[in-house]
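> Structure here, sequence nowhere to be found:
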């Protein structure tokens, strides 16, 4: 009996040591399909990696992410990056997982993955995605905001085109609203998307008279132009 107990204790000690030293690459199995870790260093509990947004045109975030687990008073994963305005905290309180508020800087070239039309425009500038604290698997809607600042596209020599805000409400049936903060190119519209429904967007683009000649080629690329306004219709498969 004593021998069996010693063997079990040795096995548990080996398993604990192996788990403590678990490589950072193990996090890959926990990542959603659209995110991928690359060149990971450290362990499952404290390490760093390059984060890649795995879409039709995969792109790596400019800065590496760093993570560390804390265990008191609740299990908490802290994620840091130069691209985050403040550390991102994932806290497990009982059976509830909360995701802390933060803001993430992204390259505007990621917009190329949303729709072939945007890919053809080759968007440039700075994206900033912000969100409040929310609980995973909560039925409550989550409000996110995406800013596109100093926006420009490769097919237009007029730069910048402006700054724009996309308000997203994530729910069972999610919605989005596009509005212009400022700039010569005015954009507005609304859309919807969900796990079982296509992503769709309808809107319009226009400019003030002094910029119309410079923006006319771009307006015609965005959609049919009537009275100086381009009608935008986008849709993708779910």
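That came through fine. Being a predicted model, the structure only gives us computed values, none of them experimental.
> rest of the way, CA atoms for contacts and neighbours
Will do.
> measure residue 111 to residue 188 for me?
Here the criterion is C-alpha to C-alpha, to the nearest Å. By it, residue 111 lies 16 Å from residue 188.
> and the two? which has more neighbours close in?
residue 111 (20 against 17; other C-alpha atoms under 10 Å).
> For that one, which residues are in contact?
118-119, 123 (C-alpha atoms under 8 Å, 6 or more residues apart in numbering).
> Just confirm it is within a helix.
Yes - remark: residue 111 belongs to a helix, assigned using DSSP: H, G, I helix; E, B strand; the rest coil.
> where's the most centrally placed residue in the chain, which helix or strand?
The residue lying closest to the centre of the chain (C-alpha atoms, centre = their mean) is residue 129, at 6.8 Å. For residue 129, the element it lies in under DSSP states H and E is strand 123-131.
> Need the contact partners of stretch 7-22.
43-45.
> Please apply the same query to stretch 172-192.
Residues outside stretch 172-192 that contact it (C-alpha under 8 Å, 6+ apart): 160-169, 193-195, 199-208, 211, 215.
> A further structure is provided below for comparison with the first:
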């Protein structure tokens, strides 16, 4: 039909514009869906080759903007990858590099440092506990099919509900293979507030975690208010995440 032949150049242009702006149009919704609405894209600009996004954290009622935008740059045929993406943000110690090749996805090791107070923007229980201090997330290089190793540290840990400062230093370690099983452990390095726990996720099953919070004898009275917001009392410990 003649009108179809006349419209195909415009359809081609529209398709090219869509592909060119793919991260802007498609990634925004995927980020929000994957995070359960906790992470939202407030604005974005750029193209498939280079762009940026302003992210925010939501507690379900309000959205709190994360300072500085996340930037990305795409490159072809770099470091043995068909496609490589470099992601930058001031809280990343170095740009995050992701690669795509015939064997799957590769991720270079890296580290992210951010204020623990940002967690308060994600809602309960953090908006009540109001954590302070530094969160340090580090990960080893990973490739599809291989094991991962990630560590999250809460350094100089503090809370608006506790007069004792600092509360201590805590570590969450995640290891395993995303295709089969992932294990998580929570340990206390030091401090009057003691946190411990372990969790597992197996392919096809829900994540199961058992964690407890307690206080050293001399600090129990000062930390009772905080502990009661972290979980439910069971014996002389509080089970994390039970409200």
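Received the coordinates, thanks. No experiment lies behind these values; they were computed from the predicted model shown.
> ok, the corresponding residue of structure 2 for residue 231 of structure 1 to residue 121 of structure 2 distance?
Residue 231 of structure 1 maps onto residue 238 in structure 2, with residues paired by TM-score structural alignment. Here residue 238 of structure 2 is placed at a distance of 24 Å from residue 121 of structure 2 (C-alpha to C-alpha).
> quick one on the thing from earlier: of the contacts of residue 111 of structure 1, which is the nearest to residue 225 of structure 1?
Among the contacts of residue 111 of structure 1, residue 118 lies closest to residue 225 of structure 1 (C-alpha to C-alpha), at 17.7 Å.
> Output the longest helix belonging to structure 2.
helix 2-20 (DSSP state H).
> quick check, distance from that one to the centre of its chain.
Here the centre of helix 2-20 of structure 2 is set off from its chain's centre by 39 Å, with C-alpha atoms, centre = their mean, to the nearest Å.
> In that helix, which residues are buried?
Buried residues in helix 2-20 of structure 2, counted by 16 or more other C-alpha atoms under 10 Å: residue 18.
> Check the secondary structure at residue 229 of structure 2 for me.
Three-state call for residue 229 of structure 2 (three-state DSSP): helix.
> For residue 87 of structure 2, pull up the helix or strand it's in.
Element membership for residue 87 of structure 2 (DSSP H and E) is strand 81-88.
> ok, and the closest non-adjacent residue to residue 192 of structure 1?
residue 175 (4.2 Å; C-alpha to C-alpha, 6 or more residues apart in numbering).
> Give me the neighbour count for the counterpart of that neighbour in structure 2.
Aligned against structure 2 by TM-score structural alignment, residue 175 of structure 1 finds its counterpart in residue 183. Using other C-alpha under 10 Å, residue 183 of structure 2 is surrounded by 19 other residues.
> and the one helix or strand residue 183 of structure 2 maps to, how far from structure 1 on average?
Using DSSP H and E, residue 183 of structure 2 falls within strand 181-190. Following superposition, strand 181-190 of structure 2 is found to deviate from structure 1 by 2.0 Å on average (mean C-alpha distance after the TM-score superposition for structure 1).
> Can you point out the buried residues in that strand?
182-188.
> what about residue 25 of structure 1, which SS state?
Assigned with three-state DSSP, residue 25 of structure 1 falls in the helix class.
> Excluding chain neighbours, what is closest to it?
residue 40 is the one closest to residue 25 of structure 1 (C-alpha to C-alpha, 6+ apart), at 5.9 Å.
> Next up, the contacts around that neighbour.
For residue 40 of structure 1, the contact set (C-alpha under 8 Å, 6+ apart) comprises 24-25, 47-50.
> looking at it, residue 73 of structure 2 is touching residue 50, isn't it?
Yes - using C-alpha atoms under 8 Å, residue 73 of structure 2 is in contact with residue 50, at 4.3 Å.
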